[in-house]
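Asks: The following block contains a protein sequence and its predicted model.
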Amino acid sequence: MARVLLFGRLADVAGWRERDIPARSLADLRGRLAAEDPALFEALQGPAVRTAVDQQLVSLDVDLRPDSEVAFLPPMSGG
């Protein structure tokens, strides 16, 4: 199972910050999230949302290991 982490507004939309979700790839994970929570899936499609797998930013589909960590990162603002 992949450990899925949501940050910022993504966690607010989902109502959770961390969960274990069975998935073989990033595309599989996104499909599972879409089926479970369309609002979260829509939020994840935002152009500035970044994805990190095992603490490395990725932009394409990647295979996940059973112990992978997937973090969805919303745009950050500073001040």
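Replies: Okay, I see it.

Asks: going forward, measure contacts between C-alpha atoms and count neighbours the same way
Replies: Fine.

Asks: Now for the closest residue to A52 other than its chain neighbours, how many residues are close by?
Replies: Nearest residue to A52 in three dimensions, chain neighbours excluded: A71, at 5.1 Å (Cα to Cα, 6 or more residues apart in numbering). With neighbours defined by other Cα atoms under 10 Å, the count for A71 comes to 21.

Asks: this is the comparison structure:
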Amino acid sequence: MNVLLFAGLKEKIGDSRIALPVEDAITAGDLRNLMYTKFPQIEGDVFQIACNESFVKDGHIIELKDEVALIPPVSGG
């Protein structure tokens, strides 16, 4: 599963796109937990999951073909 990363997540992981070893559909919550396990440097970071350009809740099923992005909160002034 290809995942796009933005802002602080991109900086901490060191890339704007990663491939996760997922062979079947996964919930957004399971994806979040997988990210924390695979990338311990982001554990505790807050981010939203977007699937096909729409924010989704943890129970949403993400298919392998879906476009997935992890987006941390953005502050501005």
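Replies: Received, thanks. As the structure is a computational prediction, the values presented were derived from the model and not from experiment.

Asks: Where does the residue nearest to A52 of the first structure sit, in terms of helix or strand?
Replies: When secondary structure is defined by DSSP states H and E, A71 of the first structure falls within strand 69-73.

Asks: returning to what we had before: what sits against the residue nearest to A52 of the first structure?
Replies: Applying Cα atoms under 8 Å, 6 or more residues apart in numbering, one finds that A71 of the first structure lies in contact with V4, L5, L6, F7, T51, A52, V53, Q55.

Asks: rerun at 6 Å
Replies: By Cα atoms under 6 Å, 6 or more residues apart in numbering, A71 of the first structure lies in contact with V4, L5, L6, T51, A52.

Asks: same check, this time on F55 of the second structure
Replies: Under the criterion of Cα under 6 Å, 6+ apart, the contact partners of F55 of the second structure comprise I49.
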